[in-house]
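>>> need the 3D shape of this:
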Amino acid sequence: MGGQTEQGVLAGVRMVEFGWAVVGPLTTSWAGGFGAEVIKVETKSRPDIIRSMTPFKDDKVDLDNSLFFGRENASKQSIALNLKHSQGRELAKRLVAQADVVLDSYTAGVMANWGLGYEDLVKVRPDLIMLSSCMYGQTGALRAMPGYGVPLTAISGLTHLCGWPDRPPCGPYGSYTDYLVPRLNLLAIISALDHRRRTGQGVYLDAAQLEAGVQFVAPALLGCALTGRAAQRLGNRDPQAAPQGVYPCAGQDRWVAISVLDDRQWKDLVQALGSPPWALDPELRHLEGRLARAGELDQRLAEWTGPRQAQEIMTLLQARRVPAGVANDGRDLGQDPQLVFERYYTRREHPVMGEVHYAAHSLEFSASPQRVDRSPCLGEHTREICLGLLGLDQDEYQRLEQQGVFR
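So this is what the prediction gives:
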């Protein structure tokens, strides 16, 4: 794009991350992609849990070889500090003193127990912005309960709604709320930066992940409040669309999603099907009639889609303004022409993993491009940060290293 600069929209903002798993690291990774300087504080004695999670490059299990960790921790530096050591905590405070934002995604109370809570850190950086993001937030009876995305997805009500009416809940893929919360976290941080720019004052942000997750089931929550009835699992059905479902196609495990939202789309679908006699029934012209015969419509559509290619069906229906989409798998996404055109995938050379594909973010600023840099090895930048930003000399660094501060 013309007029782009090398600096992102968050250039000049320094963030220090005390976090692991997905929510905290992904929040700061996105910030790093938009130009912020991000320093991840971690420890070799208890590494980030996703450093030990698959997939590993070439199936080699190593803390610096997890592609999962790499995806969630792009565009940041890593400093290894033993926060159980008094000198490790002191260095953490010195780091925060030169930061704009601190993010903490540990269980409530952990940072305060280390003497690194908000009340401790504002003493070294009075205009600090700090966001704490744990499952239940920093207050209340359940504040100290640990957890992560999979149980939180259930607690927030989403798992109950996923699946078929006659079967147990199956939940969405993966730790779904882990990918909802970081967007809200980053929005809150940007708002706090604007607040500080206008007032000169920092702010503390208590980001309860449960409350963010509940946002996704707001219609079901409101419906229950109005009627007293809890929403139930519908499979692929929708009370406002028919036919709607995921239908089999030619090939192994190939599927296409089709959703008819109004009577005009139904008419266009019938034409795409070749106007078979069954589809011309007057009862099917309106949503009420189609909902009453949803099972029959699903069967008819499956018979039509079965011998056809998913891509062929999607192209045909979209050309007729009928919502349809191939159920892409990982291979499809890696070759998706739109994602390739948008430069969604970036290749970066990693010292352990070699060439790695990193995914870009979902926003592109016209005047300041995002940049996705590789993920760090554990403690890779410890020496550089200590001798540079923190101002340690060689002797002091070696003494602290011998004392186990950088483990």
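
>>> from now on I want contacts and neighbour counts done on CA atoms only, so please keep to that.
Noted.

>>> the closest residue to Arg320 other than its chain neighbours is in what secondary structure piece?
Nearest non-adjacent residue to Arg320, counting by Cα to Cα, 6 or more residues apart in numbering: Asp268, 6.1 Å away. Element membership for Asp268 (DSSP states H and E) is helix 263-272.

>>> just the buried residues of that helix, please?
Neighbour counts over helix 263-272 (16 or more other Cα atoms under 10 Å) mark Asp263, Gln265, Trp266, Lys267, Asp268, Leu269, Ala272 as buried.

>>> of these, closest to Leu400?
Gln265 (68.9 Å; Cα to Cα).

>>> nearest residue to the closest one other than its sequence neighbours?
Spatially, and ignoring its direct neighbours in sequence, Gln265 is nearest to Val322 (5.5 Å; Cα to Cα, 6+ apart).

>>> ok, that neighbour - contacts?
Residues counted as contacts of Val322 (Cα atoms under 8 Å, 6 or more residues apart in numbering) are Ile258, Ser259, Val260, Gln265, Trp266, Asp268, Leu269.

>>> looking at this, it is in a helix?
No - read with DSSP: H, G, I helix; E, B strand; the rest coil, Val322 is coil and lies in no helix.

>>> what sits against Val246?
Asn236, Trp255, Val256, Ala257, Ile258.

>>> might you report the residue contacts of the third one?
Okay, so that is Val256. Residues in contact with Val256 (Cα under 8 Å, 6+ apart) are Val246, Tyr247, Pro248, Cys249, Ala310, Ile313, Met314, Ala324, Gly325, Val326, Ala327.

>>> and it, that one's in a helix?
No - read with three-state DSSP, Val256 is strand and lies in no helix.

>>> for comparison, sequence B:
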Amino acid sequence: MSPFEGLTVLDFTWVYAGPFATRMLGYYGARVIRVESQTRPDQVRTSGLSRDPEDPEGQENSQQWHSINAHKESLQLNLKAPEARQVVLDLAAKSDIVVNAFSAGVLDRVGLSPAELLEVNPSLIVCSTTLFGQTGPLSPIPGFGNMGAATGGYYELTGWADRLPAGPFLAYTDATSPRLTAALLMAALDHRQRTGKGMVLDFSQAEGGIHFLTEAILDQEVNGYAQTRIGNADRWMAPHSVYQCANLQDDKWVAIACENDDQWVSLATTVGCVDLANLGLTQRQEREEELDDILQSWCSSKSPSEIMTSLQNAGVPVHQVQNSPEIASDDQLIHRDHFVEVPHAVYESTWVEQYGFRFSRSDGTPNRSGPLWGEHTFEILNDLLGYDGDEIADLVIAGVLE
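Take a look at the predicted model:
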């Protein structure tokens, strides 16, 4: 039996942060109902790599949609229609978890506040995952994880000292938030199992991202040292950078991180600068530019695989900087079935990804792609809620079902 088997999750989230969290529950047994609307379609529906280059914005053509929303059902529901409120309340009465990504006040205005949802189902877990949370002066502001990363302090720490802050790639707190959201939901489920009571969870993605900067915050508060961007360098490791290889002809690089003196001795011996092997960390940092030049010269004539074999055998942390095709063909990821081919209603098959963990007693390997637009609307309304044909027809006429 899967850990979340028997649970029903009503998913009002979109893009990355929320959908990644609810997908995790779906992989391990939960029934996840993804509520969509043509009045506010999920941006992922029409972005990223398209399966049809001639129709890049086609609603079923986004590769990332069918991975991010794998193992979910789709219900088309226009929340702006007044009659949609009762449908949501009926769904909440049948659900265990409701997750939303609406800014503060949005659900209150349509009569679907946490209090109103809990009134129909006191054991319900209502979770909000937004950029700034549901309270405070910034709570009404919608946004993406790049804003969360900037607010949380990441942009000051990434990039080069003589350049503008670069920030980590894409919407960074969209990547850090899902695991925290899932952990919150599991804690709430544990509490409900012990007490029978539901609860309201208010998760701020920007605040959650700060958790991963604990060391920098403590450094400032305790030591008075304000960490800032230093490129590829590291305060506690040297050498620590990326180096171009393959005769500098292709965009091929390796990352090397020398953690301690023993690794430096191995690295210096391997690259042929034994006379520098006795340098300590402080000395290596003082001469880091010189050492980087030595490593760059040594790497430039070798392939990434040659460098990895040589240095890994010597106990030095190194790996090729991989692009997307190289990740897809990575032997380690293939061994762990990280990318899984699953059936797709339009394209016969598509690829979805697993999470980076495996359970010994529960298989979370996905076997379904993301749903087509509104694919399960009738099934959910008829089988789960017990609506008959006339009731469903009335919802269509009222503009609730798009």
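
>>> sorry, back to before: how about the residue nearest to Arg320 of the first structure, what's its partner in the second structure?
In the second structure, Asp268 of the first structure lines up with Ser266, judged by TM-score structural alignment.

>>> pretty sure that match contacts Gln312?
No - Ser266 of the second structure is not in contact with Gln312 according to Cα atoms under 8 Å; the separation is 10.1 Å.

>>> overlap in contacts, these two.
Common neighbours of Ser266 of the second structure and Gln312 (criterion: Cα under 8 Å, 6+ apart): none identified.

>>> the second structure: which residue goes with Gln138 of the first structure?
Match for Gln138 of the first structure (TM-score structural alignment): Gln134.

>>> I'd like the distance between that match and Leu201 of the second structure.
The gap separating Gln134 of the second structure from Leu201 of the second structure is 10 Å, by Cα to Cα, to the nearest Å.

>>> what do the two both touch?
Counting by Cα under 8 Å, 6+ apart, the common neighbours of Gln134 of the second structure and Leu201 are Ser128.

>>> skipping adjacent residues, who's closest to the most centrally placed residue in the first structure in space?
Per Cα atoms, centre = their mean, the C-alpha nearest to the average position across the first structure is that of Tyr179, at 2.5 Å. Closest residue in space to Tyr179 of the first structure, ignoring its immediate chain neighbours: Val23 at 7.0 Å, by Cα to Cα, 6+ apart.

>>> identify the residues contacting stretch 40-60 of the first structure?
So stretch 40-60 of the first structure is in contact with 16-22, 61-69, 76-83, 353, 378-379, 406-407, going by Cα under 8 Å, 6+ apart.

>>> buried only: go through the residues you listed for me.
Those of these that meet the buried threshold are 16-22, 63-69, 76-83, 353, 378-379, 406-407, by 16+ other Cα under 10 Å.

>>> could you point out the longest helix in the first structure?
Looking across the first structure with DSSP state H, the single longest helix is helix 181-199.

>>> quick one: average offset of that one versus the second structure, please.
Its matched residues in the second structure lie on average 0.5 Å from helix 181-199 of the first structure after superposition (mean Cα distance after the TM-score superposition for the first structure).

>>> quick revisit: looking at the contacts of stretch 40-60 of the first structure, which are in helices?
Taking DSSP H, the ones among those that sit in helices are Leu67, Phe68, Phe69.

>>> got the residues you listed as JSON lines, with distance to Gln232 of the first structure columns?
JSON lines is the format used below for these (distance: Cα to Cα, whole Å):
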{"residue": "Leu67", "distance to Gln232 of the first structure": "37"}
{"residue": "Phe68", "distance to Gln232 of the first structure": "33"}
{"residue": "Phe69", "distance to Gln232 of the first structure": "35"}
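
>>> what comes up buried for the longest helix of the first structure?
Val181, Pro182, Arg183, Asn185, Leu186, Ala188, Ile189, Ile190, Ala192, Leu193, Arg196.

>>> same check on stretch 301-311 of the second structure?
By neighbour count with 16+ other Cα under 10 Å, stretch 301-311 of the second structure contains the buried residues Ser303, Pro304, Ile307, Met308, Ser310, Leu311.

>>> alignment lookup: the first one to the first structure.
With TM-score structural alignment defining the correspondence, Ser303 of the second structure maps onto Gln309 in the first structure.

>>> mind listing the helices for the stretch 201-350 of the first structure?
Assignment of helices within the stretch 201-350 of the first structure using DSSP state H, counting those that start in this stretch yields the ranges 209-214, 218-227, 263-272, 287-292, 294-305, 310-319, 330-335, 337-341.

>>> JSON lines for those helices, including distance to Arg125 of the first structure?
Formatted as JSON lines, the helices of the stretch 201-350 of the first structure follow (distance: least, Cα to Cα, whole Å):
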{"stretch": "helix 209-214", "distance to Arg125 of the first structure": "26"}
{"stretch": "helix 218-227", "distance to Arg125 of the first structure": "38"}
{"stretch": "helix 263-272", "distance to Arg125 of the first structure": "58"}
{"stretch": "helix 287-292", "distance to Arg125 of the first structure": "60"}
{"stretch": "helix 294-305", "distance to Arg125 of the first structure": "61"}
{"stretch": "helix 310-319", "distance to Arg125 of the first structure": "55"}
{"stretch": "helix 330-335", "distance to Arg125 of the first structure": "44"}
{"stretch": "helix 337-341", "distance to Arg125 of the first structure": "41"}
